[in-house]
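Trainee: Sequence isn't available, so here's the structure alone:
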């Protein structure tokens, strides 16, 4: 058994990580860190964790084998500076501090998208977990990028309210979100640079990504649609995708239309492709809190520790 600690356990991704790790056969939780809720039971904040985890939140971290950082963006570096971590501790950052510039002291963070970086993740001690939109969009485009046929990409994507974090904002109030949809950060979303960094390493030429994200009136999940031009036949594109992902346990390429409920509450990504003349649309769906965050962090932990990749992650979606 390995010990694990979660910094920022009071947030959505942190509490979701508690839920997953509570049933992981190779991990025991040692501490749940929160400055703002120290002394409070995690199950008092999240009643769904009653009888699953009754640990008290604390502001005193301990030395552990595996450390998860579930902090707001740009706060992980500050926390590591103030709380030095043993060099042998596996650190997995779920924020965006190390996705583009992966160095912190002697640590070199590996970008944690297993479908393209599995070999580098094995035995790594520092992992930068991808963003939720970045995961869904990259998985939709990676096979075409490896083929070198990406050029101009137009992507729309809709996300649930948990993607905005736990802190209450005007756009996460029920009265605003219910029966409502809006675009935000049009063409300027923070995940664009992260996506292009990976696609450009595979594609023969630089990729142009025009991304319009949307806020949805539901709690969790991401559905994206990426439009590109290609002269490849649809059957050849499907073959390309199925070969690319044939050994990946969490990516399913479907020739049937997909929907969000197929992935919510799982670590899976499902992909469906449509084509009309030379225009191709690749749809992808993930759970933003699992494959887009905490589930992928556990997947990265499994790989880094040399365990079975899907250990503790055999989760079924809820259809109703």
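Mentor: That came through fine. Given the structure is predicted, the values throughout are model-derived calculations rather than measurements.
Trainee: hey, let's count contacts and neighbours off CA atoms from now on
Mentor: Fine.
Trainee: got the contact list for residue 175?
Mentor: Contacts of residue 175 were listed using CA atoms under 8 Å, 6 or more residues apart in numbering, and none were found.
Trainee: and it, what element?
Mentor: Residue 175 is part of helix 174-177 when elements are defined by DSSP states H and E.
Trainee: Tell me how far that helix lies from the chain's centre.
Mentor: Here helix 174-177 is found 25 Å from its chain centre; the criterion is CA atoms, centre = their mean, to the nearest Å.
Trainee: what about the residue lying closest to residue 171 once chain neighbours are set aside, neighbour count?
Mentor: In this structure, residue 171 finds its nearest non-sequential neighbour in residue 177, 6.3 Å apart by CA to CA, 6 or more residues apart in numbering. By the measure other CA atoms under 10 Å, the count of residues near residue 177 is 19.
Trainee: quick one, which residue of the chain lies the farthest from its center?
Mentor: Within the chain, residue 277 marks the point farthest from the mean C-alpha position, 33.0 Å out by CA atoms, centre = their mean.
Trainee: which element is residue 155 on?
Mentor: Counting by DSSP H and E, the element that carries residue 155 is strand 152-159.
Trainee: I misspoke; the intended subject was residue 299.
Mentor: Residue 299 belongs to helix 294-305, assigned by DSSP H and E.
Trainee: who does that helix touch, helix- and strand-wise?
Mentor: Helix 294-305 is packed against helix 12-21, helix 114-121, with contacts defined by 3 or more CA pairs under 8 Å, 6 or more residues apart in numbering; DSSP states H and E.
Trainee: let's see 10 Å
Mentor: For helix 294-305, the packing partners by 3 or more CA pairs under 10 Å, 6 or more residues apart in numbering; DSSP states H and E come out as helix 12-21, strand 66-69, strand 90-93, helix 114-121, strand 126-128, helix 132-147.
Trainee: Any idea which residue is closest to the centre of the protein?
Mentor: Geometric middle of the chain (CA atoms, centre = their mean) lands on residue 292, at 2.2 Å.
Trainee: give the contact list for the spatially closest residue to that residue that is not a sequence neighbour.
Mentor: Closest residue to residue 292 apart from its sequence neighbours, by CA to CA, 6+ apart: residue 132 at 3.8 Å. Neighbouring residues of residue 132 by CA atoms under 10 Å, 6 or more residues apart in numbering: 94, 159, 163, 191, 221-222, 286-294, 296.
Trainee: ok, second structure coming up, stack it against the first:
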């Protein structure tokens, strides 16, 4: 987006049961989620406008975002895959991401495939990019209870107070 290269993005994201908020619903119960997956709010999710606002602030062009969220059979985490058409080489796309996130202590662009266990119980986001032909897919994973909520709040407080950005947030993932 920062390089003005986006015009149409297709994103799928799968969230654990903790991504459904505090209110009880039929689809948040373990017995419904266990051994199950389902799409919800297809193309109408409440965060589409927020995501577009951020993308357009970088891109400065109209962007079409087609977002399909999924409910997954796990408790915490969000894993997204965003597909875009581009003629850039994979190495150039990876370098764009590495440069953009170079000063971000909790974002890692991985040269290897990623999974949710790399981020659960951390304030980290991991990103991996794949490309075939003129289609690139950007995968990302976060722990929605830390990076997406309380950990992000602590990180923001650290920045606001002039403290080390990672104070209190050097947590280990459940698998490393």
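Mentor: Noted; the coordinates are in hand. The model shown is predicted, which means the values in this text are computed figures rather than measured ones.
Trainee: What's the TM-score once they're superposed?
Mentor: Once superposed, chain against chain, the TM-score is 0.98 (TM-score structural alignment, normalised by the length of structure 2); 176 aligned residues with a CA RMSD of 1.0 Å.
Trainee: thinking again about what came up before, distance check, the corresponding residue of structure 2 for the residue nearest to the centre of structure 1 against residue 137 of structure 2.
Mentor: Structural alignment places residue 292 of structure 1 opposite residue 148 in structure 2 (criterion: TM-score structural alignment). Distance from residue 148 of structure 2 to residue 137 of structure 2, counting by CA to CA, to the nearest Å: 22 Å.
Trainee: circling back: so the helix holding residue 175 of structure 1 aligns onto which residues of structure 2?
Mentor: Counting by TM-score structural alignment, helix 174-177 of structure 1 pairs with residues 30-33 of structure 2.
Trainee: Ok, stretch 249-264 of structure 1 next?
Mentor: Counting by TM-score structural alignment, stretch 249-264 of structure 1 corresponds to 105-120 in structure 2.
Trainee: start to end distance for that stretch?
Mentor: Taking CA to CA, the first and last residues of stretch 105-120 of structure 2 lie 16 Å apart.
Trainee: Could you do stretch 281-301 of structure 1 as well?
Mentor: 32 Å.
Trainee: again with stretch 18-37 of structure 2
Mentor: For stretch 18-37 of structure 2, the end-to-end distance is 14 Å (CA to CA).
Trainee: ok so, going back, who wins for neighbours among the contacts of residue 132 of structure 1?
Mentor: When neighbours are counted by other CA under 10 Å, residue 286 leads these with 34 neighbours.
Trainee: ok, and the alignment partner in structure 1 of residue 87 of structure 2, which helix or strand is that part of?
Mentor: When structure 1 is aligned by TM-score structural alignment, residue 87 of structure 2 is paired with residue 231. Per DSSP H and E: residue 231 of structure 1 is located in neither a helix nor a strand.
Trainee: For the residue lying closest to residue 231 of structure 1 once chain neighbours are set aside, give me its contacts.
Mentor: In space, and not counting its chain neighbours, residue 231 of structure 1 is closest to residue 278: 5.5 Å by CA to CA, 6+ apart. Listed by CA under 10 Å, 6+ apart, the contact set of residue 278 of structure 1 reads 228, 229, 230, 231, 232, 233, 234.
Trainee: Name the nearest residue to the third one, sequence neighbours excluded.
Mentor: Right, residue 230 of structure 1. Residue 230 of structure 1 sits nearest to residue 278 (CA to CA, 6+ apart), 5.3 Å away.
Trainee: Quick check: the aligned residue for the one you found in structure 2?
Mentor: Alignment note (TM-score structural alignment): residue 278 of structure 1 maps to residue 134 of structure 2.
Trainee: Three-state assignment for the match of residue 292 of structure 1, please.
Mentor: Under DSSP: H, G, I helix; E, B strand; the rest coil, residue 148 of structure 2 falls in the helix class.
Trainee: quick one: it and residue 79 touch, right?
Mentor: No. Look at residue 148 of structure 2 against residue 79 with CA atoms under 10 Å: they stay out of range, at 11.9 Å.
Trainee: Which neighbours do these two have in common?
Mentor: By CA under 10 Å, 6+ apart, residue 148 of structure 2 and residue 79 have these common neighbours: 125, 142.
Trainee: quick one on the thing from earlier: correct me, but the residue nearest to the centre of structure 1 touches residue 223?
Mentor: No. At 11.5 Å, residue 292 of structure 1 does not count as touching residue 223 under the criterion of CA under 10 Å.
Trainee: tell me the contacts of the residue farthest from the centre of structure 1?
Mentor: Counting by CA under 10 Å, 6+ apart, residue 277 of structure 1 makes contact with 229, 230, 231, 232, 233, 234.
Trainee: Quick one: residues contacting the closest residue to the first one other than its chain neighbours.
Mentor: Right, the one you point to is residue 229 of structure 1. Excluding its sequence neighbours, the residue lying closest to residue 229 of structure 1 (CA to CA, 6+ apart) is residue 279, at 4.6 Å. Residue 279 of structure 1 makes contact with 227, 228, 229, 230, 231, 232 under the criterion CA under 10 Å, 6+ apart.
Trainee: Tell me the buried residues within those.
Mentor: 227, 228, 229, 230 (16 or more other CA atoms under 10 Å).
Trainee: Show me the helices in structure 2, by range?
Mentor: 30-33, 48-59, 90-100, 151-161 (DSSP state H).
Trainee: Tell me which of the ones you listed sits nearest to residue 116 of structure 2.
Mentor: Taking CA to CA, helix 151-161 is the member of these nearest to residue 116 of structure 2, at 16.5 Å.
Trainee: distance from that closest one to structure 1 after superposition?
Mentor: With mean CA distance after the TM-score superposition for structure 1, helix 151-161 of structure 2 departs from structure 1 by a mean of 0.6 Å once superposed.
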